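Colleague: Coordinates only, no sequence provided:
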């Protein structure tokens, strides 16, 4: 069982706030948290990111972030 509000119940602003908080605390969790706490951080991040993607299926994709963009940079 997860901890935190079900992502689908968060409004867009709260979802973004939660994601930002997780991103800000990631390095600290990686370096200093117990294995369980790090796994929970990872699980919650994935859960919230999946909700963001569900809500924004047509989000803007930067061509530089695609495999073809990376290949073009390497030439």
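Modeller: That came in fine, so what should we check first? Since the model is a prediction, treat every value here as computed from it, not as a measurement. Residues are numbered from 1 along each chain as shown.
Colleague: going forward, measure contacts between C-alpha atoms and count neighbours the same way
Modeller: OK.
Colleague: And the helices in the chain, which stretches?
Modeller: Counting by DSSP state H, the chain has helices at residues 12-32, 35-55, 67-74.
Colleague: and here's the other structure:
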């Protein structure tokens, strides 16, 4: 694995590490938004996008919760 300025290239992470990295970023998002510097927020946003794009490449047919669709929201 190589280390870049933004961390390990998401393509080099195995699934467990990718999920762990995404969980951590989602856990720290609010704190970064509220109290991080502009640079920290930009870094956080960029890293989140990188990891989520890799997830979507690996799982293009991921399970979609019907309740999360517009039609599902109207049914509620």
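Modeller: Perfect, I can see it now. Note that the structure is a prediction, hence the values are computed from the model and not measured.
Colleague: what's the TM-score for these two chains?
Modeller: Overlay of the two chains. TM-score (TM-score structural alignment, normalised by the length of the first structure): 0.91; 73 aligned residues with a Cα RMSD of 1.2 Å.
Colleague: okay, the helices of the first structure in a markdown table with mean neighbour count next?
Modeller: Converted to a markdown table, those look like this (neighbours: other Cα atoms under 10 Å):
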| stretch | mean neighbour count |
| --- | --- |
| helix 12-32 | 14 |
| helix 35-55 | 15 |
| helix 67-74 | 10 |
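Colleague: Distance to residue 4 of the first structure for these - can I get that in CSV?
Modeller: Output for the helices of the first structure, formatted as CSV (distance: least, Cα to Cα, whole Å):
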stretch, distance to residue 4 of the first structure
helix 12-32, 10
helix 35-55, 8
helix 67-74, 35
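Colleague: I'd like to know which of those helices lies nearest to residue 3 of the first structure.
Modeller: Residue 3 of the first structure lies closest, by Cα to Cα, to one member of those: helix 35-55, at 7.9 Å.
Colleague: Give the aligned range of that closest one in the second structure.
Modeller: Mapped onto the second structure using TM-score structural alignment, helix 35-55 of the first structure covers residues 38-58.
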